[in-house]
Structures are given as structure tokens and as C-alpha cells.
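>>> Sequence and predicted structure below; questions after.
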Amino acid sequence: MSGALQDVVAVVAGGTRGASRAIAVELGRAGAVVYVTGRSARGRRSEVDRPETVEETAELVAAAGGRAVAVHVDHLDPEQVAALARRIDAEHGRLDVLVDGIWGGDGHLQWGKPVWEHSLAASLRMVRLGVDAHLITSHHLLPLLVRRPGGLVVELTDGTAEWNARFREGTSLAFYVAKTAAHPMAIGEAHELAPHGCTAVALTPGWLRSEAMLDTFGVSEETWREACAQEPHFAISETPTFVGRTVAALAADPERARFAGRTLSSGQLAQLYGIDDVDGSRPDGWRYMTEVVAAGRPADTAGYR
């Protein structure tokens, strides 16, 4: 992938940690100039209250040989996003790739509570983060994307369209609304971008070994398999780098428009592009979730990674 995205200008919105951070790194490694945005910056923690910052992500991009610009942006503030658009316009005059990974709502999630028992303030906040922030970002940045054909929008979500077609027991309704909004958003954006020769997709990683997920299990990336004693199905999990590599490959694919309006998964793209995770395996997380977890079968990743 080295140099495959040379001269591409990208924004990874919400690129502070997790999948978005890894996507920024892999886009930069492939040659793109990456604007990394988010609310967590040095000296300014967001409501997520974690230590990762946009500056650290930019440093990781640089360490991978890429070029990155860290910008503190609250994507729920239209003026801050408009200012970001003005800056990119002044510095490059266009935008080629927009990865919208804005979230930060996990701390508001109350598992297993029906909507009438779930905190209303927390529910509305999740919807704001998962829907409003994405619409604000698209409103201000897509005018830069349509300036020349070939632009790509990636709306990050949690779960394939097929998986999310069913409401799962224990899921918060607001979380479900916030995350599944990426599916129709990608469909609508793809339709509106098509006349300009640009496309949009939704994309989900599998069971992500994000910084927060590792902390939840009390493990590190080096010791992550120890978490399988608590949750055997964690054996199918994948690193953030895996989805980062698949997004970089998608962005470099000259025929990516064939996916317009679809929801893709890291495992699906890995099979298509021949991409492995850092350990050399190729996890197919959502096929595993459907055929093993949802089917009530015991944990066994044979044939799935």
C-alpha cells in the first residue's frame, strides 16, 4: 500500500482512538495527507475521559511515514466543522476521503434497559453523537469532496446491515438508532454523491480490540487471549490495524464505486483485497457472530480466522 494514496487529502473525523485512529495511520502510511480531528486533545479531554488524543494519533501517522494534521474539533459544533472545512480549502482546495468515525457515546450506554428506563439525557446524547454530528460533518465537508470525481465517504458503524436488521436483546434503543443510522446515511450520501463521481459506504469492524475494549477486559494487546477465559467468543476479535488496512485498500481501489450505498465489513474487505491482521490471520468477525454466536454454538474460530 506504500504510496498508493500519494497526494490524497483525507479527514478522519473522530480519529482519537480505536478504529478511526488505525484508519488514520494506515491512510497516512499509504501516502495520504490526513487531518485527524476529535474532541480529545492535549489538555482537553472529552466526556469520554480517556487519555488518547488527536495529537498522539498524528504522531502515530508520522511514525508510519505519513503526514498528519491534528485539529481539535467538536463535530457537534457547526462552526468548528465549518472552520475545519475552510482550513482544508485554504491548504488543499479539495478533500478526497472522509472517514466519519465520530462517536464517544459508550459511556452513556445502559445495557438492558428499555427506552423508558434508560436515562433520557444519555439516550439523546448518543443520538446527537451518532447522527447529528455525522450530518453536520457531511454538510460542511462534502462540498470539498465533490470538487473532483473519485471522492470517498466512509461512515463507520457497528454491525453489518444484515445483523442490524434485527434488534438484539439487551441493546439500548438509542444506541441502536445512533449506530444503525450509518446504513441509511451511506445509502443517501451515495445517491447524492453519484452525479459528482463520488461514493459513500458504511463500514463496520468486527469485534475490535480497541484501547477501551482491552481495558474492559484488563488485558493488553500482547495478552489479549487471556480475556477469552472471561468471554470465549473474544477469540474472534481483531486489532484496529485490520480495519485500518481494509479502509486504505478501499480508498486505493479505482473501482470502489461498485460498493456505493452498501455496508461493508473489515472481514469482507480483507477477503476481497487479501489483507491479514497483524498476526497473519484474517478474522471474519460478522460471519462468526452470525453463524456461531447468534446460533448459540460454542466458541470456535476454526474457519473464521
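Received, thanks. Residues are numbered from 1 along each chain as shown.

>>> From now on I want contacts and neighbour counts done on CA atoms only, so please keep to that.
Will do.

>>> mind listing the strands for the stretch 151-300 of the chain?
152-156, 199-204, 263-265 (DSSP state E, counting those that start in this stretch).

>>> Let me know which of those is the nearest to residue 97.
Residue 97 sits nearest to strand 152-156 of all the strands of the stretch 151-300 of the chain, at 4.8 Å, using Cα to Cα.

>>> Tell me which other helices or strands that closest one touches.
With contacts defined as 3 or more Cα pairs under 8 Å, 6 or more residues apart in numbering; DSSP states H and E, strand 152-156 has these neighbours: strand 97-100, helix 182-193, strand 199-204.

>>> ok, 10 Å please
strand 9-13, strand 97-100, helix 133-145, helix 182-193, strand 199-204, helix 240-252, strand 263-265 (3 or more Cα pairs under 10 Å, 6 or more residues apart in numbering; DSSP states H and E).

>>> List the contacts of the residue nearest to residue 262 when sequence neighbours are not counted.
Excluding the flanking residues, the one nearest residue 262 by Cα to Cα, 6 or more residues apart in numbering is residue 201, at 5.3 Å. Contacts for residue 201 (Cα atoms under 10 Å, 6 or more residues apart in numbering) come out as 99, 152-156, 182-190, 256-257, 259-264.

>>> could you redo the last one with a cut-off of 7 Å?
153-155, 186, 259-263 (Cα atoms under 7 Å, 6 or more residues apart in numbering).

>>> next one: residue 13
Residue 13 sits in contact with 36-38, 99-102, where contact means Cα under 7 Å, 6+ apart.

>>> Out of those residues, who's the most crowded?
Highest neighbour count within those, by other Cα atoms under 10 Å: residue 37, with 32 neighbours.

>>> Help me confirm that it is found in a helix?
No. Per DSSP: H, G, I helix; E, B strand; the rest coil, residue 37 lies outside any helix segment and is strand.

>>> Below is structure B, check it against A:
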Amino acid sequence: MQDTTGTGPLAGRIALVAGATRGSGRAMAVELGRSGATVYVTGRTTRTHVSEVGRASETIEETAELVSEAGRASGGKGIAVPTDHLEREQVRALVERVDAEQGRLDVLVNDIWGGDHLMSIPSSGKMWEQDLDKGLRMLRLGVETHLVTSHYALPLLVRRPGGLLVEVTDGTAEFNKHYREHLYYDLAKNAPIRMAFGLAEELRGLGCTAVSLTPGWLRSEAMLDTHFKVTEENWREGMKVDPHFAISESPVYVGRALAALAADPDVARWNGQSLSSGQLAREYGFTDADGSQPDSIRYILEVVYGGKEASAEDYR
């Protein structure tokens, strides 16, 4: 069972971050660990196996090590469990392991995605002109995985009042009123918002909370090295490719957003809502790694879509 002698605000809490190999999932797991939680991290890429995403340098073992390192002073710990969340028996076994080892689950984060390599579907083509297999695979990776995970993990989460379910997506409900790329991507990124909304109703009488959470323009590993050919250290060079990249944020930001939610004793006030890292930074007072508070969602809605005369610095 979990040692509750840690000193962090989440000491003694048990979290499962499903889809923690890289990007926002890794950062959220690390920040939960920094706050003292024991964090089970899952994904398909390990030191001996590479998923279809094809990024061998990012593994769940490394994520678990980063969680434990961050949690050294607070009692946090990372535990890597290789899991394909489309494989029901693997997910069942994962939850049974958490139950056997900890007897509880306090935070469930559905961050599974792994669909970036399918984004070659042309955004300009009609749905019926696009690759059906790629589209359906995107929906399986971004929607079905969340449903499978919740099916097996929620019975453990609701065992104790105070549980938190976080559906991670790209965009808030307001932001996603704008059509996203193409039909498959639009469905994949709107579905978690509706999952959180629906599950909030189902969890309400059980003392648990469900929300959806999105980063802003995330400087993920793939965004940096594949799309902009930069690193986190010189990311501002990416503004030469797209000036709006000035409003981007590091994965640490959404990680801190999640940690703040998980530590909030009044988190139920957010039940069913669609939240963003920038919005929660204003509420809880945390910053990105550089000390700024970027609000990508509001910037894009007001400046890029709305035509407001303002700079990205006005939204940091």
C-alpha cells in the first residue's frame, strides 16, 4: 500500500496518467509526482518497443523516472506500466494492479492520443475524399481508448469520494466551435469534452468530479523538432515560421494546471466544465516554466479569429 509520509500537497494520493509517454501526459505525470502523488504512467513506447507514432526516444520508463526524480522531496513516485489502451485485457490488468498495490485511485487522467502521425489526412478534402482507415484509426486512438480506460478505472476511482477524472483534449468547448482541421480530428478532439460533461453527471452523486482540460499551443517534442525545427531552449526561433507561435506554452504549464486541480479541495466547482491551462493559471496563480502566464485559447479566439489588434505579449 502507499506510504503516506510524503510532504507534498498530493502526498498519499494515487494517480493514473493514461498516455504519459511524452508531451502533456508526461508533464502532467511529473507535476503530480512533484506534488507528492504516486503516479502510474502508461503508454505503448518502452525501451524495448516503439509504437506506431515512431518516436523511440520517449518512453514510459523515462517518464516514470522523471516523476520519481521530481517527487524526491515530496514523496512522489512514478510507476511505468506498458499498456495499449485499445486492448481491454491490458487495461483491466492495469487497473487490477493499481487496486492490488494501492487499494485506491484518486486521479484518473485520460490523455491517450497517439494520432499525430495520422494528421496527413488533407484538411482541405471532403470527408468522403479522405482516407477512411486513417480517420477511423484516429477515432479509435483518441476516443475509444478513453472510453475503454474509463470503463475499467472508474469503479476504482468512485470507491472513495473526492476522485477526479480529467479528459485531456485539444481546445475548449468555446474554442472548438470553430471547425478543427477535418471531420475526424474535429470529432476526436470534441469527444473528450462531451465525455467529461456526461461523466460529470454520472459521477455527481458519487462525490467525484469530471472535467476536460486542454493546453494552449503546446510546445510538445514533436511540435518543436518536427514542425518548427527548434528546441525548447530556442523555441522563439519558431516565430519566423509562424508569428503566432509567440503565444505557445511548454508542457510544464498544463502539468501545473492539473496539479492545481488535483490539490483543490473545492475542485467539484469545476464539474463538467471545459478548462484550459491559461484559464486555470489565472485562477490558481501558477506560471509556465519561464514565469509567464500565456493564454493561447483566448489569444487565438480574440486576435487570430476575432481580428483584435493585440500582440501575443498582451496575452502572456
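Happy to help now that I have it. Because the structure is predicted, anything quoted here is derived from the model rather than measured.

>>> Superposed, how do the two chains score by TM?
The TM-score (TM-score structural alignment, normalised by the length of the first structure) is 0.97; 303 aligned residues with a Cα RMSD of 1.3 Å.

>>> before we move on, the earlier item: looking at the helices and strands packed on strand 152-156 of the first structure, spot the one closest to residue 217 of the first structure.
Of these, nearest to residue 217 of the first structure by Cα to Cα is helix 240-252, at 16.3 Å.

>>> pretty sure residue 110 of the first structure is in contact with residue 118, am I right?
Yes. Taking Cα atoms under 7 Å as the definition, residue 110 of the first structure is a contact partner of residue 118 at 6.4 Å.

>>> Tell me how many other residues crowd residue 230 of the first structure.
With other Cα under 10 Å as criterion, residue 230 of the first structure counts 10.

>>> related to what we said a few turns ago, which among the contacts of residue 13 of the first structure gets closest to residue 131 of the first structure?
Nearest to residue 131 of the first structure, judged by Cα to Cα, of those is residue 102 at 9.2 Å.

>>> Tell me the counterpart of that closest one in the second structure.
Correspondence of residue 102 of the first structure to the second structure, assessed by TM-score structural alignment: residue 112.

>>> can you check residue 86 of the first structure too?
Checking TM-score structural alignment: residue 86 of the first structure goes with residue 96.

>>> and if you look at residue 47 of the first structure?
Under the alignment by TM-score structural alignment, residue 47 of the first structure pairs with residue 52 in the second structure.

>>> what about its match, how many neighbours?
12.

>>> The one 5 residues further on now?
Other residues near residue 57 of the second structure come to 12 when the count uses other Cα under 10 Å.

>>> How about the secondary structure of it?
Residue 57 of the second structure - assigned by three-state DSSP - is coil.

>>> where does it sit relative to residue 312 of the second structure, distance-wise?
32 Å (Cα to Cα, to the nearest Å).

>>> Over to residue 223 of the second structure?
Residue 223 of the second structure is 19 Å from residue 312 of the second structure, by Cα to Cα.

>>> Work out for me the element residue 117 of the first structure sits within.
Using DSSP states H and E, no element contains residue 117 of the first structure; it sits outside every helix and strand.

>>> What residue in the second structure is paired with it?
So residue 117 of the first structure corresponds to residue 129, using TM-score structural alignment.

>>> roughly how far apart are that match and residue 123 of the second structure?
For residue 129 of the second structure, the distance to residue 123 of the second structure - Cα to Cα - is 11 Å.

>>> residues near the aligned partner of residue 150 of the second structure in the first structure, how many?
Residue pairing (TM-score structural alignment): residue 150 of the second structure is matched to residue 138 of the first structure. Residue 138 of the first structure has 19 neighbouring residues, counting by other Cα under 10 Å.

>>> And residue 132 of the first structure, by the same measure?
17.

>>> Leaving out chain neighbours, which residue sits closest to it?
The nearest residue in space to residue 132 of the first structure (Cα to Cα, 6+ apart) is residue 76, at 6.8 Å.

>>> Confirm that the one you found sits in a strand.
No. Judged by three-state DSSP, residue 76 of the first structure forms no part of a strand; its state is coil.

>>> From the structure, what's the count of residues near the corresponding residue of the second structure for it?
Taking TM-score structural alignment, residue 76 of the first structure has residue 86 as its aligned residue in the second structure. Using other Cα under 10 Å, residue 86 of the second structure has 17 neighbouring residues.

>>> Same check on the one 3 residues further on?
Other residues within reach of residue 89 of the second structure, judged by other Cα under 10 Å, total 13.

>>> check contacts around the residue mapped onto residue 211 of the first structure from the second structure.
Matched to the second structure by TM-score structural alignment, residue 211 of the first structure sits across from residue 221. Contact analysis of residue 221 of the second structure by Cα under 7 Å, 6+ apart lists residue 23.

>>> how close does residue 221 of the second structure sit to residue 121 of the second structure?
21 Å.

>>> likewise residue 32 of the second structure?
35 Å.

>>> And these two? Which one has more around it.
residue 32 (35 against 19).

>>> Spatially nearest residue to the counterpart of that one in the first structure (excluding sequence neighbours)?
Aligned by TM-score structural alignment, residue 32 of the second structure pairs with residue 27 of the first structure. Spatial nearest neighbour of residue 27 of the first structure, chain neighbours left out: residue 248 (5.3 Å); criterion: Cα to Cα, 6+ apart.

>>> which position in the second structure aligns with the residue nearest to residue 262 of the first structure?
In the second structure, residue 201 of the first structure lines up with residue 211, judged by TM-score structural alignment.

>>> tally of neighbours for the closest residue to residue 30 of the first structure other than its chain neighbours?
Counting by Cα to Cα, 6+ apart, the nearest residue to residue 30 of the first structure once its immediate chain neighbours are dropped is residue 2, at 4.4 Å. If you count neighbours by other Cα under 10 Å, residue 2 of the first structure ends up with 14.

>>> Please apply the same query to residue 218 of the first structure.
By other Cα under 10 Å, neighbour count at residue 218 of the first structure equals 12.

>>> Then the one 4 residues further on?
The criterion is other Cα under 10 Å. On that basis, residue 222 of the first structure has 7 neighbouring residues.

>>> any idea how far residue 14 of the first structure is from the match of residue 150 of the second structure?
For residue 138 of the first structure, the distance to residue 14 of the first structure - Cα to Cα - is 13 Å.
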